[in-house]
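Student: what's the 3D shape of this:
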Amino acid sequence: MNEKMFRCPICGSSMRVQQLASLVCEKLHSYDISRQGYVNLLSNRSKTKYDKALFEARKMINSSGFFGPMIEGVSNRLIGMQSRKLPESGKPLRLLDAGCGEGSHLSAIGRKLREHPMVPDVLGVGMDIAKEGVVMAAKTFPDPIWCVSDLSQSPFADQQFDYILNILSPSNYSEFRRLLTSDGMLVKVIPGSLYLQELRALFYKGTGKETYSNDGTMELFSRHFERIEFEDLRYRVMLDSEQVKQLIHMTPLSWSVSPEVIERMTDGEMEVTADFTLLFGWK
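Tutor: Okay, here's the model as predicted:
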């Protein structure tokens, strides 16, 4: 299980796998490894709105290809970076998805990397504070290592990852810098100003929230990395009525919207804007 990768999120000491059933640190803090293969490293149960229904909806949207061009863009950048590095014999590329949800993004990117001849073996690790997402990821994609864990107390030793993915998910930049190798790279994907603009226009009409700006997120990102690059990616996707319904259920944009408004929106197909800014940062 690559136990040397881990450190205890409570005391920071090293950890070992015990009888393939738990991960135990030097001070005997113990974390169960589930039958599905994920490990729960939370000391307290987290409260989150990200439930099983949301992750099922997100899984369906992922399988529809909605995020395909974004996945392609991230994968191509990682492949390009690897092709310029001297491979270390016998060492896999270590890839962490911080905020992995139900695992589709990490699985798809890992698969594209493995298909390329310039990339060594890939060790994928996914972490999320929402247990329901990690359970679904472990059941669907058995190859990566899956962890229920808090990003502010991430259970990994220093400089463990060549790349960290942070896709449409909150950040903890001090942890990202700690976990990256000296030449490692953070890939953060954030919504562009037109992301799901069709939903925003209907959900927030007359509230002043119809438009979105990511300027604050980009400025914060820029403060934490000495070298940064940006890439904008925008495209449109036609969704049928069932896919529209799942898209609405998977996005927090709908959390404050009445059921009546949502019901009216799920009648018929809709062309939806996917608009992303890909941020790349190096220590």
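Student: Please make it C-alpha for all contacts and neighbour counts, starting now.
Tutor: Noted.
Student: Pull the contacting residues for Asp232.
Tutor: 192, 275-278 (C-alpha atoms under 8 Å, 6 or more residues apart in numbering).
Student: swap the cut-off to 7 Å and go again
Tutor: 276-278 (C-alpha atoms under 7 Å, 6 or more residues apart in numbering).
Student: Check for me that Met276 belongs to a strand.
Tutor: Met isn't right for residue 276; it's Phe. Yes. Residue state for Phe276 (DSSP: H, G, I helix; E, B strand; the rest coil) corresponds to a strand.
Student: which residues sit in contact with it?
Tutor: If you count contacts by C-alpha under 7 Å, 6+ apart, Phe276 has them with 189-192, 195, 232-234.
Student: mind listing which of these are in strands?
Tutor: 189-191, 232-234 (DSSP state E).
Student: Regarding Ile262, what is its secondary structure?
Tutor: Classification of Ile262 using three-state DSSP returns helix.
Student: Kindly provide the distance from it to Phe230.
Tutor: 34 Å (C-alpha to C-alpha, to the nearest Å).
Student: quick one, which of these two is more surrounded?
Tutor: Between Ile262 and Phe230, Ile262 has the larger neighbour count (other C-alpha atoms under 10 Å), namely 18 against 13.
Student: Does Ile228 lie in a helix or a strand, and which?
Tutor: Using DSSP states H and E, the element containing Ile228 is strand 227-239.
Student: structure for this one too, so we can compare:
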Amino acid sequence: MTSLNVTNWSDCLVCPVCGDEMLLKGERTLHCVNGHEYDAARQGYFNLLTGRGTKFREDTPEMVAARLRFLEAGHYSPIADAIVAEVPREAQFVVDAGSGPGYYLNSVVSSLEDSGQSSQSSTQPRAVALDISRAAAKHAAKISNTLSLVTDLWSVLPLAANTVDVVLNVFAPHNIEEFRRVLKRGGRVIVVTPAPHHLQELRDAETGLLGMQSGKQEKLHHTFSEGFTLLHETNVDFSLSLDTQAIADLVGMGPAGHHTSASPDEESPTESAQATDGEPRTVSCGVVLSVFQKS
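Tutor: Purely as a prediction, here's the structure:
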């Protein structure tokens, strides 16, 4: 767990049980005035799932390891760069809703810290990483001045109203009501969704990747039509030359990774991805980056 320079997070955190303000006591305990406490796991994250937890499946350690190998190789750096470019330099509180291991959030926080140092800012940006995967949360906990919280994105988020400058929402569910509640007026949601041709070569090869929904952007615009204004959209298109291991990681890091245990007479998606001639394969990548502003 990285050292947190901010000792009191009561201005932006709320208890998932009672909704009262929640404070960081030391670096290992979150607590509220009603006595609800959450101790940090050994790896530095806080598990805020309550009651029955969540009905959704969390990414496994194997899926997270595949994602880290793929992302840290720089394959999706064009996406990270495009996200960083949309975050206002004056942003002080960023939330990544569906952060995974925190690859994109880390890029944003690093950029904001560099910007603050160059302008001799007296305050450092804070960040919160939200994900249901404990395996992912332990990596997000390593990001500078970031609280990594395990929570269900479809529940009430453990964040105070009107406190967040920017919400990142990269290949993740959109909890519109909660985004609207926690954002400051004029705050931004940066949404990244796959374009129709994204990874088409791998879909054609039947590697187990899920098909693309039609009318995805139209549905996104409708979802954000109440309480948000679309500022602009950017298409980020690039191609990758991927070897067998990178293809297996790309397939295994997403939803297809939940199905890696196949029956003896059936190939798993990862095995199917590895069943190539060993030559690098060119893969088309395309995402749409949509920037919505809270009205």
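Student: sorry, back to before: list buried residues within the ones in strands among the contacts of Phe276 of structure 1.
Tutor: 189-191 (16 or more other C-alpha atoms under 10 Å).
Student: Would you mind putting those into a markdown table with distance to Lys245 of structure 1 alongside?
Tutor: A markdown table is the format used below for these (distance: C-alpha to C-alpha, whole Å):
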| residue | distance to Lys245 of structure 1 |
| --- | --- |
| Val189 | 23 |
| Ile190 | 22 |
| Pro191 | 20 |
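Student: tell me which element Ile245 of structure 2 falls in.
Tutor: Not Ile; residue 245 of structure 2 is Gln. Using DSSP H and E, Gln245 of structure 2 falls in helix 244-252.
Student: so that helix matches what in structure 1?
Tutor: Mapping helix 244-252 of structure 2 onto structure 1 (TM-score structural alignment) gives residues 241-249.
Student: Compare the matching stretch with structure 2 and give me the mean distance after superposition.
Tutor: Stretch 241-249 of structure 1, aligned to structure 2 and superposed, deviates on average by 1.3 Å (mean C-alpha distance after the TM-score superposition for structure 1).
Student: Which residues does that stretch contact?
Tutor: So stretch 241-249 of structure 1 is in contact with 54, 57, 61, 254, 266-270, going by C-alpha under 7 Å, 6+ apart.
Student: Quick check: strands, which of the residues you listed are part of them?
Tutor: Among these, the residues falling in strands (DSSP E) are Met270.
Student: Which of the contacts of stretch 241-249 of structure 1 are buried? Put it as a PyMOL command.
Tutor: Restricted to buried positions by 16+ other C-alpha under 10 Å, the PyMOL selection for these reads:
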select buried, resi 54+57+61+254+266+270
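Student: want to throw the contacts of stretch 241-249 of structure 1 into a markdown table with distance to Ile71 of structure 1?
Tutor: Below are those laid out as a markdown table (distance: C-alpha to C-alpha, whole Å):
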| residue | distance to Ile71 of structure 1 |
| --- | --- |
| Leu54 | 20 |
| Ala57 | 18 |
| Ile61 | 13 |
| Ser254 | 24 |
| Thr266 | 26 |
| Asp267 | 29 |
| Gly268 | 27 |
| Glu269 | 24 |
| Met270 | 22 |
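Student: from the contacts of stretch 241-249 of structure 1, which single one is nearest Tyr163 of structure 1?
Tutor: Proximity of those to Tyr163 of structure 1 (C-alpha to C-alpha) peaks at Ile61, which lies at 24.9 Å.
Student: Show me what the closest one lines up with in structure 2.
Tutor: In structure 2, the residue paired with Ile61 of structure 1 is Phe70, using TM-score structural alignment.
Student: so what's that match up against?
Tutor: Counting by C-alpha under 7 Å, 6+ apart, Phe70 of structure 2 has contacts 246, 249-250.
Student: how close does it get to Tyr76 of structure 2?
Tutor: 8 Å.
Student: what kind of secondary structure is Arg177 of structure 1 in?
Tutor: Assignment for Arg177 of structure 1 (three-state DSSP): helix.
Student: can you tell me which residues contact the alignment partner in structure 2 of it?
Tutor: Aligning on TM-score structural alignment places Arg177 of structure 1 opposite Arg180 in structure 2. Applying C-alpha under 7 Å, 6+ apart, we find Arg180 of structure 2 in contact with Lys294.
Student: got it, and Lys283 of structure 1?
Tutor: Contacts of Lys283 of structure 1 (C-alpha under 7 Å, 6+ apart): 177, 182-183, 225-227.
Student: can we see that at 10 Å?
Tutor: The contact partners of Lys283 of structure 1, taken as C-alpha atoms under 10 Å, 6 or more residues apart in numbering, are 176-178, 180-186, 224-228.
Student: Just the buried residues of those residues.
Tutor: Buried members of the contacts of Lys283 of structure 1, scored by 16+ other C-alpha under 10 Å, are 176-178, 180-181, 184-186, 224-225, 228.
Student: in the stretch 51-200 of structure 1, which spans are strands?
Tutor: 93-98, 122-128, 145-148, 161-167, 180-191 (DSSP state E, counting those that start in this stretch).
Student: Among the ones you listed, show me which one is buried the most.
Tutor: Ranked by mean neighbour count, the strands of the stretch 51-200 of structure 1 are led by strand 145-148 with a mean of 26 (mean count of other C-alpha atoms under 10 Å).
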